[in-house]
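**Student:** please find the sequence and the predicted model below.
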Amino acid sequence: MRDVVRMRGDHAIAIILVLGLHSFARSALNIEEAGIKIVYPPGHRTQTIKWALADFGIEKYGGQLLGNVFYPTEDTSFYSANVKPPKCVPTDAQYGCTLFSKCTGFSLPRNDGNQIIMLLDRGPARTEDPCYFVKKVYYAQQAGADAVLVVNDVAGADLSTAIAPDEEVFAKMAEDITISAGLISKEDGDIIKDMLKSGNAVTLLLNWTSALPQKAKVSWELWSNSNDECGTLCDEQLAFVRDMKATAKKLQDSGLATFSPHYILFACPAQYLDTPECQSQCIMKGAFCAQDPDGSVAEGYAGLDVLKINMMQLCFFQVANTSGQPDLWWDYVDMFGRNCTMKDKQYTEECARRVFVSVGGPALSMNTGLTLWEQCIPNVTALAQNTTARVPLLEQEQALQRGSDSMNPVSIMPTVRINGVQYRGKHDAASVTRAICAAFPTGSEPALCNDRAVSDNECLVDAIGYRRCRVRTSRAVNSCNNTFSGSGYKCVCGKGYKRGTDDLSGGETCDDENECINHSYIPRPGGPTEKPACSCSRCACINTEGGFNCTGPLPNKCTA
């Protein structure tokens, strides 16, 4: 079994059917890519590498990561004669299938606060105890890596998006991953390996600054499901709604972003229309379906129950949006998730109506909110076997789910789509907010994008901005200002320093000003800062960090 491209639960089949596909093809799961630049060895700086972002972990949307590549291979040709390679059992170390703490001879070469990008191989192919992508990344994070690149194992193969399997153990791993990860081609991986084998240190710049299209007004969507019986996945989804609603409201109120919720649909194949599975999950003879929440047709809630609640929530948004209060949807879904659970047998239309009243639904649209809401909700029972009726609400959802030339199709649940492109990574409020911020033109991001929870603070002591602005060595003459996009910081360079550009990352630096070359800095006779030690004809200037010293008169030791 391969280590990449696992759809979450039965949603794999569901979405492929609604998109009209017949296999796990590339088009079934849109691949989101970012750029990688080889910055060292310098002879490869013109070469760029594409990588497919994983759908877990934290991708640094709008930012960059400069790091040294570490490949924990057991191949002795990558090491000098006196270095023993690491050894993992039962799978070779370069696959990352074993906790590195249990491997012999393994150590992560970290110094001077540099970032480590671990390079791992895809595979090995096996049916028992498959080495999934998420396991590789989790073990690399445990070892101290800051990012992971997995090298594809087939030359010429398309890149694919890594998704955690829906088994609880892997879902938990995915939840705990806080580093970035992605897949690169075998050809690009071989280039990196050849450089390492030649004894070169390899430094890469991972770049997320162009991963999303930028617009002055950002539109974003959440594709989800009202089901609360899917374990960690459902828990994360409900937590996201709770944690994101304050930020979503700020973005909406600012007028800089618009949000719309949507709900995943699938279609039942014609040959299964008369089965209990389709009849309990679908309306319109299999045209519109929702997944059974517990996987059992005979027990618990059915897919039709989920479809009905999904449509009630979608209709609430439409009524609230028409009334100019779209952000009430967050309150409605949050309260429903807390009070109307399947576990407590409260996942019902009656509970949904109580929540509607609690969040002020009846007062919407000049006190016609309840009527408009009820008129919007399709009659699931009446539509079960109907093949001629039109259901515009569901038809529109299905069309939006399929996507268009300017909008990626939605193929997994949950999905966030920003300016028509799918977000990849962990579905937590801070990470999604970061991606939304990256979708604004550089410099026009809302103020909340600089919040600590959203933007990495590159100006903390010993962070990259702090070091490159030389805050410590300048004795606080220089300062570092944290920003959201690009390198993540701006330098303010004081007297004795000048602003420069780092050769590797392109980020700003404060470079020492050589006052001894720029003579305008040196006090001269008659000047406002005349110093006797600098003013005489036999005085010399000695450049220092952030300043200079003058020698005073030097003795004439010339004998000729």
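**Tutor:** Nice, thanks for sending it over. This is a predicted model, so every value here is computed, not measured.
**Student:** CA only for contacts and neighbour counts going forward, please
**Tutor:** OK.
**Student:** the residue lying closest to Trp220 once chain neighbours are set aside - how many residues pack around it?
**Tutor:** Leaving aside its sequence neighbours, Trp220 sits nearest to Ile418 (CA to CA, 6 or more residues apart in numbering; 4.3 Å). Ile418 sits with 24 neighbouring residues when counted by other CA atoms under 10 Å.
**Student:** please enumerate the strands of the stretch 301-450 of the chain.
**Tutor:** For the stretch 301-450 of the chain, the strands defined by DSSP state E, counting those that start in this stretch occupy 415-418, 421-422.
**Student:** quick check: longest helix of the chain.
**Tutor:** For the chain, the helix reaching the highest residue count under DSSP state H is reported as helix 232-254.
**Student:** helix or strand right after that helix?
**Tutor:** In the C-terminal direction, the helix or strand that comes right after helix 232-254 (DSSP states H and E) is strand 257-263.
**Student:** put this beside the first:
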Amino acid sequence: MRNLLCLLVWASLIWVPVYGRFVVEKNSLRVTSPDSLKDTYECAIGNFGVPQYGGTMVGTVTYPKSNQKACREYKEVEISFKSKPGGLPTIVLADRGDCYFTLKAWNAQKAGAAAILVADDKIEPLITMDTPEEENSKADYLQNITIPSALISKSFGDSIKKALANGDMVNINLDWRESLPHPDERVEYEFWTNSNDECGPKCDTQIEFIKNFKGAAQILEKGGYTQFTPHYITWYCPEAFILSKQCKSQCINHGRYCAPDPEQDFTKGYDGKDVVVQNLRQACLYKVAHQNKKPWLWWDYVTDFSIRCPMKEQKYGKECADKVIASLGIDVKEIDKCIGDTEADVENPVLKAEQDSQIGHGARGDVTILPTLVINERQYRGKLDKGAVLKAICAGFQETTEPSVCLSDEIETNECLENNGGCWQDKAANVTACKDTFRGRVCECPIVRGVKFVGDGYTHCEVSGAARCAINNGGCWEKTHDSRTYSACIENESKGCKCPPGFKGNGVDSCEDVDECKEKLACQCPECKCKNTFGSYECNCNGDLLYMREHDTCISKKATTEVGWNFVWVIFLGLAAAGIGGYAIYKYRIRRYMDSEIRAIMAQYMPLDNQGEIPNHMHQDI
């Protein structure tokens, strides 16, 4: 059995091209004190615990005087890393060696540490600290590790130890904000998994994660926030061993696609080729569901299959799988067509694409750890846990484009709740420029009820646009007096405040009533009596006089009436005369026209007195 595992590993090494590589995922570490160490350093993210993707952690480094490799428990009565109220969290520095990385982290966590740094014991490029193989260790604690961990170089570790020995306080800032790319408003992520459910704690972890993460994954996918793709690792059998019993039981398509025996025992249970076929079935189901624009059905199928068709109940096969597929409304024949003939000596296009995808490209390295999440072309490091993975996915969104699920209290801290994030705000209007994001906050002038605020977002924001007066009166002066409201906001203007007529001031925070009487702006005629009012004035005239506001003068009411009626009579008489004259002219012209017509008719029948004989000049041509 072990020979076969070695064979498969050897085969995988043959298959991976020479330019393939494993990429160590890193985050930055910035030392803020002492001055002698102030700088930014790289550290390798551990593949366990919960890295704070998209966030930061500030803490004080402690290097214990005993148990410096952290391979034994720290007794609380001897050493405690719990931070005191008001103090910074404690980050433990431990030396590499003598025990698993995970055990070091677990011991530090139990003693109250907020994070652990492991200093390498030799000069070499940074490596990824991974979980141990279950068969070689007691791994009961592995899923309980929650503190983040990182490997640092030997030289950097030695520098920290020297500073601490000199009595300096070493403060550091662990920064995961740029650990994952966040180029746009959609996150693309892959999950490299396996349909095997008899491979120990790792298989149990995968199945549990899929069940727990299914709801969030489907919400993100249906909302168009993410693009998810499942992948499956396979190996191939070297040509010299294709006809061997081992390869025949572990591979399909003439040794092209292989998987280890689920029980690691060729004499019982299911074979590796059963796992490969089920992997292929799951990949095909995703392909068909994606073509039908329902890629999220993959999560339903894998979850239901693990419950209804487990290996331990001898239901892990096509018959049970087809029932699950049919229950999801997917055509089983389409899946079978995609799977093809697994006994034929030909390439399977789906599994061939899976093998090609396993090879690293761009910033992403080869996929060699199972399970593996790849988010925006970077491999996720850390615990396979719903909350931890959701944090990592949220870190992949461009600032301010993340969905609301990324801004929940369980995922991130709302920095706008404390001192408004240092951004501008108008408490009276309940308007703020602070916008919470997954990584922190941005100070950005808001849009309220369709009205846009403009400014730097930090010291000032002011409303802009034609409808701006509806929001806090456009930031202009406003006052109500005797049930009437006066405003300095200029309607239908994009900006600006101007005191209304009858007031003076800057229009923003003050407009004072103008005393038209005192300043002699109105009601200045000799007969006038002026009285100032709020925003205006009243003017009355002495005696039987009428005030004309537009001319700022007084006139007699009687004279006005007489002049008015005389004017009306003149107009009336003028119109009447014009009508009579027009009628007379009309009658005169009609009569002359009739006389002319009658004379013309009579001239045709008898000569008139004033007409002589008219000679006949007509002749007829022969």
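**Tutor:** Yep, that arrived. Note that the structure is a prediction, hence the values are computed from the model and not measured.
**Student:** please state their TM-score.
**Tutor:** Comparing the chains after superposition, counting by TM-score structural alignment, normalised by the length of structure 1, produces a TM-score of 0.72; 436 aligned residues with a CA RMSD of 3.2 Å.
**Student:** the helix or strand where Gly582 of structure 2 lies corresponds to what range in structure 1?
**Tutor:** When elements are defined using DSSP H and E, Gly582 of structure 2 is found to belong to helix 557-602. Aligned by TM-score structural alignment, helix 557-602 of structure 2 falls on no residue of structure 1.
**Student:** likewise stretch 298-309 of structure 2?
**Tutor:** Against structure 1, stretch 298-309 of structure 2 falls on residues 329-340 (TM-score structural alignment).
**Student:** mind listing what's buried along the matching stretch?
**Tutor:** By 16 or more other CA atoms under 10 Å, the buried positions in stretch 329-340 of structure 1 come out as 329-337, 339-340.
**Student:** tally of neighbours for the aligned partner of Cys315 of structure 1 in structure 2?
**Tutor:** In structure 2, the residue equivalent to Cys315 of structure 1 is Cys284, according to TM-score structural alignment. As a burial measure, Cys284 of structure 2 scores 21 neighbours (other CA under 10 Å).
**Student:** three-state assignment of the residue nearest the centre of structure 1?
**Tutor:** Nearest residue to the geometric centre of structure 1 (CA atoms, centre = their mean): Glu59, 3.0 Å. Per DSSP: H, G, I helix; E, B strand; the rest coil, the secondary structure class of Glu59 of structure 1 is coil.
**Student:** my guess is it meets Arg424, correct?
**Tutor:** Yes: in this structure Glu59 of structure 1 lies within contact range of Arg424 using CA atoms under 8 Å: 7.2 Å.
**Student:** need the overlap of contacts for those two.
**Tutor:** Common neighbours of Glu59 of structure 1 and Arg424, counting by CA atoms under 8 Å, 6 or more residues apart in numbering, are Leu53.
**Student:** where do the strands sit along the stretch 151-300 of structure 1?
**Tutor:** In order along the chain, the stretch 151-300 of structure 1 carries the following strands (DSSP E, counting those that start in this stretch): 180-184, 203-207, 218-224, 257-263, 282-283, 288-289.
**Student:** out of the ones you listed, nearest to Tyr272 of structure 1?
**Tutor:** When those are compared for distance to Tyr272 of structure 1 using CA to CA, the nearest one is strand 282-283, at 11.2 Å.
**Student:** what's that closest one packed up against?
**Tutor:** Under the contact criterion of 3 or more CA pairs under 8 Å, 6 or more residues apart in numbering; DSSP states H and E, the helices and strands touching strand 282-283 of structure 1 comprise strand 288-289, helix 303-322.
**Student:** just name the most buried of the ones you listed.
**Tutor:** The highest mean neighbour count among these, using mean count of other CA atoms under 10 Å, belongs to strand 288-289: a mean of 24.
**Student:** residue in structure 2 paired with Glu167 of structure 1?
**Tutor:** Counting by TM-score structural alignment, Glu167 of structure 1 corresponds to Glu134 in structure 2.
**Student:** separation between Gln375 of structure 1 and Gln396 of structure 1?
**Tutor:** Using CA to CA, to the nearest Å, one obtains 17 Å as the distance from Gln375 of structure 1 to Gln396 of structure 1.
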